[in-house]
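Q: no sequence for this one, just the structure:
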């Protein structure tokens, strides 16, 4: 790749020329029955990338029926060897198109190229399918309990797939999240209807094509159904033939899914929002800690685990605020196709305006916006139609403010002072969310003690990274229900049956 200031223009053209625009239902790559399509727009330029088939109710119903039939009538749910072989085939197919996938992520997600070397592409490509595939052989699918209290024979506990899984994915990390959902659901013997976010459909439709062309996965086991119509998508939640909904996205939508799923007593996995705290204890090395504040600039702050509240000791508040503001002012939004861009666009202009609305309301309520809080005015002309936001630092407020409590999902950090460790812990935990967080201290033991008292599903001490397909990920409170990845994530796609036998 070259690194000119207009690299996205050329990259977008390449990605659009290779994109799979068809849905994949019951082993067939096809257009929507209605012939309808919807637009896919570049976050970097605001220009149309291309179109994708728009599923209607008849397409979604067909996908659910195919998944139900494949689970009930094929050997997919019981044949471990078949599942393992097919997942290895899919892994090899993805590896063969990894560079095309990388450019597709930059084009439709607006993710900076450097992020594809990490959680956007390379990390999940390395283990999202491999880890659950390896578990097929090593997992304890059954265990013996021995004779029961009545003395009437032996007892066995067996693990079986749940059935039909509806996998509903977001736009911010589409390949990472989709591959982890698919890997675990398929390795455990379930069939899947995958509904990608309409902002980023091509990663999922590519997976549909790879499954069709390069694997022996039976027809109906995986169905990829893109649609911009929420009523069509909601059929996945209301249809009694679907056994589990695996959703990653906003807490607001998660609550609706949980409510609708309860009508048919579906199981749900919900990985939802966060408002995580980055806590600097009074003995923290600021030189080591302050660069971590740049995580709100990484992929424009569009990550649920990003720490967007910065908690600092009151006596170090002025120093920290000055240093973070200086750091943020050094970061300029840029072309995501460039290798040196840290801060790319947010997903669309609607999200940009939502982010800036949070900042404007904070200012109106008396907060100080020390830097940022606006769209950049110095972008290259070919990027002027993109949806960019300057890194933003908000001070002069407390933890009760909207901007400190609601998930902004953009490059915005709010700084909050505290008096002692007890208050820092109380403020960090004083949130509707409980997804992630981090602490910096010169004492690892003190850091671990703090981590153990945080009400969150994942946590980092002094920059330690918890990510991996072998690591369960999810949240407390309004950040969700269940875990993705790890043994815990694998088991959530399984039912448990106890058998007594003579």
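A: The structure has been received and is ready for your questions. These figures come from a predicted structure and were not determined experimentally.

Q: going forward, measure contacts between C-alpha atoms and count neighbours the same way
A: Fine.

Q: got the buried residues for stretch 347-367?
A: The neighbour-count check on stretch 347-367 (16 or more other CA atoms under 10 Å) flags 347-349, 351-353, 355-356, 358-360, 362-363, 367 as buried.

Q: Now tabulate those in TSV and tack on secondary structure.
A: TSV is the format used below for the buried residues of stretch 347-367 (DSSP: H, G, I helix; E, B strand; the rest coil):
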residue	secondary structure
347	coil
348	coil
349	helix
351	helix
352	helix
353	helix
355	helix
356	helix
358	helix
359	helix
360	helix
362	helix
363	helix
367	coil
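
Q: could those go into CSV alongside distance to residue 467?
A: CSV is the format used below for the buried residues of stretch 347-367 (distance: CA to CA, whole Å):
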residue, distance to residue 467
347, 23
348, 27
349, 30
351, 26
352, 28
353, 31
355, 27
356, 30
358, 29
359, 30
360, 34
362, 33
363, 35
367, 34
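
Q: Residue 117: neighbour count?
A: 12 (other CA atoms under 10 Å).

Q: Alongside the first one, take a look at this:
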């Protein structure tokens, strides 16, 4: 099976620069970035090293300590408005770059990959204008005097923002927008696999906004020393990271040396639970389309389908039929839904996990095949899976779905909670009250009930357990980047 290009690739600007202290600059070295749909080199990104990272941190420190950025919310809101307009005006360039470098299907760029993330910036500009950074606590009588008390919220300081490759626009803007709204300064490090997209965001900031020099710095790097520097440098006050749980653990440990504030949005092994009174047709379709969304490269994707034992075979057949209708294809084509994995390395990892699962006794219902050229993988469905096995416990980050039977609501909850992760989930039932009751018992940060959409700029997103610490988006996302300071005066 092969995938053929069906559209002519548009001309892309792949000559991108780092943003350091308000200047767009190169680096002594570059490294290649590839188009995952073809495997061909797309361009070369500046390979920032320790020296560039040190300059970026120093610029962010100076901008926070010596300018009025942190104390002028009106100006910050105006700058976010400018950034939003620049993103909208340049959205087609971002779209084509995201298709080419991230392998995102064009259909998905019209939603979560490109268009929807822009609205995060608009949301925080609007939120900032109505947000109160001061809370009055009233008076307290003590030692024969009255004391007036209040709390003020201040920017956390210099933020190191490190993102993953799967949704580069979403992840960057979900960190940048609230951090800037809060008054922080930022060093944003692109994912090594998708540097050009993130550098393009930096260029828009430099060329189309009044954000002062040093407030935002954007790095691309394949240097293994740069990440650790950002997470340990004494001039960095906070680290916000999206990526694997394994890397998140290392970042948390590294940041502890200087007791930094840490936000982590990590892995997931989310469960879609079907109760015995559900109409199985809709969730069988949703399970198939979810696992193929961006080739399964999403931390909140429901990768475990937990179904009533009596209806197991019926549901498996329906999911398999839906998966059969989803074919890997050129992500640039307007009708493609399933694009490639980000790299050959990632595809090999996915394939090895599937092969080990089958060797351990799982049944391969469909899929499990590499598709060339590029790094495509067929939608894969596994049954007869041990709930404690690697394939049922570890994040695959590919289009691989496992089906697990349950024997009633209590058993379904037990299976769903049998994970170190707790990022998201879904439940289907004809009885909404019953579905919500089951969802409340599952330890996860977000839940879709009967297909409800929870992901939007105004809704907090984050996980329980080893899926992370803190929340992105919504008012909670802004407050991640704030510190509280308590004041008291004696009333005359």
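A: Now that the structure is in, tell me what you want to look at. All figures in this text were calculated on a predicted structure; none of them were measured in a lab.

Q: Superposed, what's their TM-score?
A: Superposed pair, TM-score by TM-score structural alignment, normalised by the length of the second structure: 0.97. Supporting alignment: 485 aligned residues with a CA RMSD of 1.2 Å.

Q: still on that earlier bit, closest one of the buried residues of stretch 347-367 of the first structure to residue 483 of the first structure?
A: Nearest to residue 483 of the first structure, judged by CA to CA, of those is residue 347 at 25.8 Å.

Q: Show where stretch 185-194 of the second structure falls in the first structure, residue numbers please.
A: Aligned using TM-score structural alignment, stretch 185-194 of the second structure spans residues 191-200 in the first structure.

Q: what do you get for stretch 380-390 of the second structure?
A: Going by TM-score structural alignment: stretch 380-390 of the second structure matches residues 392-402.

Q: mind listing what's buried in that stretch?
A: Buried residues in stretch 392-402 of the first structure (16+ other CA under 10 Å): 392, 393, 394, 395, 397, 398, 399, 402.

Q: Tabulate those in TSV, adding columns for distance to residue 152 of the first structure and secondary structure.
A: TSV is the format used below for those (distance: CA to CA, whole Å; DSSP: H, G, I helix; E, B strand; the rest coil):
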residue	distance to residue 152 of the first structure	secondary structure
392	68	strand
393	68	strand
394	68	strand
395	69	strand
397	67	coil
398	64	coil
399	60	coil
402	61	helix
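
Q: in the stretch 151-300 of the second structure, which spans are helices?
A: 168-182, 195-208, 226-232, 245-256, 281-292 (DSSP state H, counting those that start in this stretch).

Q: any idea which of the ones you listed is most buried?
A: helix 168-182 (a mean of 25; mean count of other CA atoms under 10 Å).

Q: Could you name the helices and strands sitting against that helix?
A: In terms of contacts (3 or more CA pairs under 8 Å, 6 or more residues apart in numbering; DSSP states H and E), helix 168-182 of the second structure is packed against helix 73-89, helix 115-130, strand 158-162, strand 185-189, helix 195-208, helix 474-479.

Q: what's the closest of those to residue 234 of the second structure?
A: Proximity to residue 234 of the second structure (CA to CA) singles out strand 158-162 among those, at 10.1 Å.

Q: how about that closest one, aligned to which bit of the first structure?
A: So strand 158-162 of the second structure sits over residues 164-168 in the first structure, by TM-score structural alignment.

Q: mind listing the strands for the stretch 401-502 of the first structure?
A: Secondary structure of the stretch 401-502 of the first structure, counting by DSSP state E, counting those that start in this stretch: strands at 412-418, 433-434, 437-440, 460-461, 476-477, 480-481, 494-501.

Q: Could you say which one of these comes nearest to residue 82 of the first structure?
A: Taking the strands of the stretch 401-502 of the first structure one by one with CA to CA, strand 494-501 is closest: 17.8 Å.

Q: okay, and the closest one goes to which residues in the second structure?
A: Aligned using TM-score structural alignment, strand 494-501 of the first structure spans residues 482-489 in the second structure.

Q: mean offset of the matching stretch relative to the first structure (after superposition)
A: In the superposition with the first structure, the average deviation recorded for stretch 482-489 of the second structure is 0.6 Å (mean CA distance after the TM-score superposition for the first structure).

Q: Kindly report the same for stretch 172-181 of the second structure.
A: Counting by mean CA distance after the TM-score superposition for the first structure, stretch 172-181 of the second structure comes out at 0.5 Å.

Q: Residue 318 of the first structure maps to what in the second structure?
A: Superposed on the second structure with TM-score structural alignment, residue 318 of the first structure falls opposite residue 313.

Q: separation between its match and residue 280 of the second structure?
A: Taking CA to CA, to the nearest Å as the measure, residue 313 of the second structure falls 12 Å from residue 280 of the second structure.

Q: One more: residue 464 of the second structure?
A: Per CA to CA, residue 464 of the second structure is found 28 Å from residue 280 of the second structure.

Q: and if you look at residue 58 of the second structure?
A: 56 Å.

Q: just to revisit the earlier point, now do the buried residues in the match of strand 494-501 of the first structure.
A: residue 482.

Q: Stretch 445-463 of the second structure too?
A: Those would be 445-450, 456-458, 460-463, for stretch 445-463 of the second structure by 16+ other CA under 10 Å.

Q: Pull the number of nearby residues for the equivalent of residue 212 of the second structure over in the first structure.
A: The alignment partner of residue 212 of the second structure in the first structure, by TM-score structural alignment, is residue 218. Close neighbours of residue 218 of the first structure, defined as other CA under 10 Å, add up to 19.

Q: Tell me who's in contact with residue 218 of the first structure.
A: The contact partners of residue 218 of the first structure, by CA atoms under 8 Å, 6 or more residues apart in numbering, come to 27, 70, 74, 76.

Q: Dump the buried residues of stretch 392-402 of the first structure to CSV, plus distance to residue 190 of the first structure.
A: Putting those into CSV (distance: CA to CA, whole Å) gives the following:
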residue, distance to residue 190 of the first structure
392, 44
393, 45
394, 46
395, 48
397, 48
398, 46
399, 43
402, 41
